[in-house]
Structures are given as structure tokens and as C-alpha cells.
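Peer 1: Task: produce atomic coordinates for the following.
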Amino acid sequence: MTFQIKQEIASCGGKLMKLSHPSKKTGTEMEVNVYLPKQYFHKQDQSIPVLYYLSGLTCSPQNASEKAFWQPQADKYGFALVFPDTSPRGEGVPDDPEESWDFGISASFYVDATQEPYKKNYQMFSYIHDELPRELSQFFENKGNSKLDFVENVAITGHSMGGFGALSAFLKLYPERKYKSCSAFAPITFPSKVQWGQKAFGGYLGQEEEKWKPYDPGHLLKMTTNIGSDKILIHQGTGDPFYKNQLKPELLLEASKGTSWDGKINLNLVEGFDHSYYFVSTFVPEHAEFHAKNLGLI
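Peer 2: The predicted model follows:
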């Protein structure tokens, strides 16, 4: 599989690469942005770890690349960044028939859909956590002065719907220790209990709530055993208009009670912050340090 380089942009001390490639999982052309830190351009003894960032509803790979200010932190610690798209796109890709912004194109919820007409293209869980890392590894192999580790030494974070996607993937794949660490900005923490999640899960996975549990962080906490040291970092603004009705991070804390994750979720309620990238960018340095420690960079 071949990536097309659409643009290379000098950014901070490194380079942002805007790529596209045909995906077998989604059956569409997929866009992805990759930030190569300054360390990539100098010979490294060890491979450079990778942080995956999943964006929220209505977003594309451009939003966080332009507004989250991850690049200076990537240069500071020496990790690369991958910004996948939020859904398949293109002619023939089914969208929400009601043309709403919280379902369909740019709102995949990062699951592998099982329902028509979405299951053909909306295979986003398999795409992001299986196909994309393998294809990026092959594409960047023997390029540049340093090796990039897209598969083994990786961490995950995200915002809003992407925060849910990060929590879901971290916990769902936890037994195999796919991701070294997980953090989230204003995530949808227990989608089975809020309208955004119920609509998405019902549309992509069907109306039987039992089929939602393998993706729902609130249930996955009870199905996965923490090995004893792993923690999850979350920031949530109290001025976020979605905080009380769609995000509800306290539900995740409640769900963790009595499980191996009890006391392992570091929820930070930050006064006055909203849902925007002003909020995200403010706390990116804290999340970057958290992941750098878990990736062995500090």
C-alpha cells in the first residue's frame, strides 16, 4: 500500500507530513497527518515512539495539527505524532440520513460497524489500531535517519469523541498492552448512558446494548484487569457546554469503583475551560509529559 505525500510543512523543529492512502478496511482513500519531531532528522540509537491523537466530532486530521500545539512537545521529548481522520469519506460513503453532525461522516466513533449501510466503510477500529500502524511502519521503513515505532512503543490520546476512542481502544486492547498510556481531553466517558453514544452505538452496532459493551469504557473497566501501575489522565473543563449532559466523566469514576481501575483514573476538573482547542492546547504539555514518561523518554 502506498501513501501519497500531499504536503510537507516545516513546523517547530520538525516536519508535518500530510498523507493519504487507500484503505482496505474502509474501502476508501484515507487522510492522515504525521508529525516527525526534530529528533527524527538526527541519528538515534533507539527508535522514536509514537503518540496517536484521535479527534472529535466534525473534525479532520487538520484540527489538532493546527490548533493543539503538540509539535513543540513532540520536539521536547522526542516522540512522533499521528493524527488519523475521524471517519471514511468520499463518494458512496453513507452519511446520517438526517444530516446531523453527531453521526456519519466525521463522526465514526472509531468502532467497527456491524449495521447496514455502515459496515462496509465504517471499520475505523480495525483501521486505526491495525491497518494504519502497519502501513505507516512499511512506508517509513528505511526513510530518514531514525526508525519510527508505530506499533510497539505507542501511546494514545484524544479529544471528545476522540477521547472516547482513546479510552475505548486502550481498555479494549489492554490485555495485549497495545498502548503504553492513555489520556483524554473532555472525553465521552460512558457512551451507553448519553445521547451521543446511544445514537452512535445504535446506528453502527445495533440496538442491543450488550453489543455496545466491548467498546464502552464504562463497561471495559470491569472487563479488564489493571496490572497494578497504569493510570489514565483526563482533563475536563467545567465551562464545557457538553460536560453535564454528554461527557459526564464522573460516571467513569463511579464505574471504576471496586475494580482494578479504582483510584487509577486521574480526573482533573479545570475551572472555566470550554470544549475548544483553547482548552486542549492549554493542557497538552501536561499530557505530553505523562505520555513521555510512559514511553520511556523521561
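
Peer 1: Could you use CA atoms for every contact and neighbour count after this?
Peer 2: Noted.

Peer 1: all strands for the protein, in order.
Peer 2: With strands called from DSSP state E, the chain shows them at 4-11, 14-22, 29-36, 50-54, 80-84, 154-158, 182-185, 232-237, 265-270.

Peer 1: Return the most buried member of the ones you listed.
Peer 2: Among the strands of the chain, ranked by average contacts under mean count of other Cα atoms under 10 Å, first place goes to strand 182-185 (a mean of 29).

Peer 1: From the contact counts, what lies against that strand?
Peer 2: Here strand 182-185 touches strand 154-158, helix 161-172, strand 232-237, helix 277-294, going by 3 or more Cα pairs under 8 Å, 6 or more residues apart in numbering; DSSP states H and E.

Peer 1: picking that back up, how about the strands of the chain in a markdown table, adding distance to residue 282?
Peer 2: Formatted as a markdown table, the strands of the chain follow (distance: least, Cα to Cα, whole Å):
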| stretch | distance to residue 282 |
| --- | --- |
| strand 4-11 | 19 |
| strand 14-22 | 21 |
| strand 29-36 | 19 |
| strand 50-54 | 16 |
| strand 80-84 | 18 |
| strand 154-158 | 14 |
| strand 182-185 | 11 |
| strand 232-237 | 10 |
| strand 265-270 | 11 |
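
Peer 1: Report the separation between the residue most central in space within the chain and residue 241.
Peer 2: Central residue of the chain (Cα atoms, centre = their mean): residue 54, 2.8 Å from the mean position. Using Cα to Cα, to the nearest Å, we find residue 54 at a distance of 21 Å from residue 241.

Peer 1: How about residue 283?
Peer 2: Distance from residue 283 to residue 241, by Cα to Cα: 18 Å.

Peer 1: Between those two, point out the one with more neighbours.
Peer 2: In this view residue 283 and residue 241 are compared by other Cα atoms under 10 Å, and residue 283 has more residues nearby, 17 against 13.

Peer 1: And that one, how close does it get to residue 217?
Peer 2: 22 Å.

Peer 1: likewise residue 147?
Peer 2: Residue 147 is 33 Å from residue 217, by Cα to Cα.

Peer 1: cool, residue 36 as well?
Peer 2: For residue 36, the distance to residue 217 - Cα to Cα - is 31 Å.

Peer 1: Let me know whether residue 154 touches residue 178 as I believe.
Peer 2: Yes: with contact defined as Cα atoms under 8 Å, residue 154 and residue 178 form a contacting pair (7.4 Å).

Peer 1: re earlier: determine which member of residue 147 and residue 217 has the greater number of neighbouring residues.
Peer 2: residue 217 (27 against 19).

Peer 1: another one to check against the first:
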Amino acid sequence: MDQLQLVSANKIFGGYQKVYSHESSVLKCKMNFSIFLPPQAEGDVKLPVVYYLSGLTCSEQNFITKSGFQRYAAHHGIIVVGPDTSPRGVKIPGDDESWDFGQSAGFYLDAIRDPWSTNYKMGTYLNKELFELILTAFSNVANPDRIGIMGHSMGGHGALVSTLRNPGLYKSVSAFAPICNPMKCPWGEKAFKGYLGEDKSKWIEWDATELVKKYDGPPLTLLIDQGAGDKFYIEKQLLPENLVEACRSAEVPVILNLRDGYDHSYYYISTFIGEHFDFHAKILKS
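Peer 2: Presented below is the predicted three-dimensional model:
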């Protein structure tokens, strides 16, 4: 724990919601992450871990303050880790000009185009550096064999891609309103062009709809949750049907819950977050 600095700690539902900072060698800056330690962490049993990836414009704060997830994580005895959404304070020219690229919009990928390639390596940060840091720093409570991942919007994209690119690393995966086929939507095209360049063969490596077509890892079920009243769904930014079609052709089990009247917000997430924790608990505790 020497490399971690405690930023905040609040007792909630018998557990503790904490935020730590650390120096990231991958991103070359100081990063925050949240971690919820449920009341069961006081015992001598190792607990499942679920990562939650936030969406565009978010930090590690949005999910822990708006979703109400702690009630369900405490009930199931699940540790929940939430990274930030991009490097912070690296001051690349243009990184704060728009809300859907640069700061708070790292897309959980490894940039290969200058000047982004030096710092914007959220894929490696999440799935290697932070992953290993959590297992080391919290080795007394975190079970390395029972890890899941979920996310919202850009973070839903990150959760799906991280799972499909690293077969077996995450045993369970779910997503709220994920960007399912970024190669085919304006958000994804802008991000991929900026971070990865014009070569679309590089884009395929970070698109869940493309990755699932060649998935050959351990058995996996994708849980996708989508509000039917979500303006970004209506505007074809999210494209869950493309992912479902690809899953069916690849014979990868997928569940798509289309929620009548619900939008893209945390009002929607907080309504169904309990179902997602039930889903992860069933897999991770079986």
C-alpha cells in the first residue's frame, strides 16, 4: 500500500467507499481510483472484484456518488473498483477542446498516434497496471480468480473490449448503454481517428462488435442493458443490435435488455444496477 495515497474514505452500507491516488508509470501522471470494500472485507475470506468503467465527461466520482451500487455490492460481498476515464494533467495541446475526445475521454484503448501515444494508454493501464496494483495492494481481500467488469457508455465499450481482448481475465461482463460498434458511430470514429490514425485495421482491435467475431476464450455471456428512450441510442451512437447480431453469428451468448422509456443517465443506471450485481454475483460466486 506504500504507493497508494488515501484521498477519501466514507462508511456506507457497513463497508467503506474509498478513493486512492497513485503515480501511474503507464500514463505518466497521477491517477485516482475508487474502491468499495464491503463489510465482508473485515473477515478472513477473499472476495470477488468487479471493475466499473465510467463514460464520457466522467471521473472516478460519478458512479460512486450517483448509482447507489454500494447497497448491492455490500449485500453480495463484492469489492468494486472504479478507475478514472483518462490521464489527468498531462497538458497535451487540444486535450480539453471537446467533451468527447482527450480529457475524460480516453476510450480505454492504447493510443498509437502522436501526441496521444505517450500518455493515452488506458487499455494497458486498466488491464495491466491497475489490475496488478489492486491484486497486490489488496491481496488480503481480493480474489484474483473471481474478477468481473462492467461499464456505462464509453465505459461499457471499455468493459466489453477489455474482456474480449483478454480472454479469461474477467469472468463476468455487463454494460449499460455501451458504445457497441465504435467504428460505425460518430463518437467512435472521432476517437479512433484521433488516437489510432486512419488505418481502420487498427480500429478493429478496439471494437467489441468486431472482436466478438473471433473470440475463442472461456465461455462468456455478455449482458447489455439499453434504455429505449436514450437519445444516443436513437441517434445511432450505441448500436447494440450490431453487437447482438455479431454475438449470434459467433455463438457467444448475449442478453440485451431494452428498457422502455429510460434514458442515458444515472437515474436509469441506479434503477437496474441491482440486477447487474445479481448477474455478476451469480457467475463470480458460483
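
Peer 1: so the residue nearest to the centre of the first structure makes contact with residue 168?
Peer 2: No: here residue 54 of the first structure does not reach residue 168: they are 11.4 Å apart, not a contact under Cα under 8 Å.

Peer 1: for the stretch 51-200 of the first structure, what spans make up the helices?
Peer 2: 61-67, 71-77, 124-126, 132-140, 161-172, 195-205 (DSSP state H, counting those that start in this stretch).

Peer 1: Contacts only, for the nearest residue in space to residue 6 of the second structure that is not next to it in sequence.
Peer 2: Excluding the flanking residues, the one nearest residue 6 of the second structure by Cα to Cα, 6 or more residues apart in numbering is residue 20, at 4.5 Å. Residues in contact with residue 20 of the second structure (Cα atoms under 8 Å, 6 or more residues apart in numbering) are 4-8, 32-35.

Peer 1: could you redo the last one with a cut-off of 6 Å?
Peer 2: Contacts for residue 20 of the second structure were tallied using Cα atoms under 6 Å, 6 or more residues apart in numbering; they are 5-7, 32-33.

Peer 1: With residue 72 of the first structure as the reference, name the closest of the helices and strands packed on strand 182-185 of the first structure.
Peer 2: Taking Cα to Cα, helix 277-294 is the member of these nearest to residue 72 of the first structure, at 9.0 Å.

Peer 1: which residues are contacting that closest one?
Peer 2: 68-69, 273.

Peer 1: Which one of these is nearest to residue 191 of the first structure?
Peer 2: residue 273 (21.9 Å).

Peer 1: Count the neighbours of the aligned residue in the second structure for that closest one for me.
Peer 2: Correspondence of residue 273 of the first structure to the second structure, assessed by TM-score structural alignment: residue 262. By other Cα under 10 Å, 17 other residues sit near residue 262 of the second structure.

Peer 1: State the distance from residue 262 of the second structure to residue 271 of the second structure.
Peer 2: 9 Å.

Peer 1: do residue 153 of the second structure as well
Peer 2: Applying Cα to Cα, the value for residue 153 of the second structure to residue 271 of the second structure is 16 Å.

Peer 1: can you check residue 146 of the second structure too?
Peer 2: Look at residue 146 of the second structure and residue 271 of the second structure: by Cα to Cα, they are 25 Å apart.

Peer 1: These two - which one has more neighbours?
Peer 2: residue 146 (22 against 13).

Peer 1: For that one, give me its contacts.
Peer 2: 48, 284.

Peer 1: any idea what sits nearest the aligned residue in the first structure for residue 179 of the second structure, other than its immediate chain neighbours?
Peer 2: Matched to the first structure by TM-score structural alignment, residue 179 of the second structure sits across from residue 188. Using Cα to Cα, 6+ apart and skipping the chain neighbours, the partner closest in space to residue 188 of the first structure is residue 247 (4.3 Å).

Peer 1: number of nearby residues for the alignment partner in the second structure of that neighbour?
Peer 2: Residue 247 of the first structure maps onto residue 238 in the second structure, with residues paired by TM-score structural alignment. By other Cα under 10 Å, the residues close to residue 238 of the second structure number 29.

Peer 1: re earlier: I'd like the contacts of helix 277-294 of the first structure as a markdown table, with distance to residue 222 of the first structure appended.
Peer 2: Below are these laid out as a markdown table (distance: Cα to Cα, whole Å):
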| residue | distance to residue 222 of the first structure |
| --- | --- |
| 68 | 32 |
| 69 | 34 |
| 273 | 30 |
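
Peer 1: and which of those is nearest residue 89 of the first structure?
Peer 2: For these, the nearest to residue 89 of the first structure is residue 68 (23.3 Å; Cα to Cα).

Peer 1: how about residue 162 of the first structure, what's its partner in the second structure?
Peer 2: Counting by TM-score structural alignment, the partner of residue 162 of the first structure is residue 155.

Peer 1: ugh, wrong one, residue 179 of the first structure
Peer 2: That one, residue 179 of the first structure, aligns with residue 170 by TM-score structural alignment.

Peer 1: Tell me, how many residues neighbour its match?
Peer 2: 26.

Peer 1: Please tell me I have it right and it contacts residue 145.
Peer 2: No: with contacts defined as Cα atoms under 6 Å, residue 170 of the second structure does not count as touching residue 145, sitting 8.7 Å away.

Peer 1: what does residue 133 of the first structure align to in the second structure?
Peer 2: By TM-score structural alignment, residue 133 of the first structure lines up with residue 131.

Peer 1: What's the separation between the spatially closest residue to its match that is not a sequence neighbour and residue 107 of the second structure?
Peer 2: Spatial nearest neighbour of residue 131 of the second structure, excluding adjacent residues (Cα to Cα, 6+ apart): residue 125 at 7.9 Å. According to Cα to Cα, residue 125 of the second structure and residue 107 of the second structure sit 12 Å apart.
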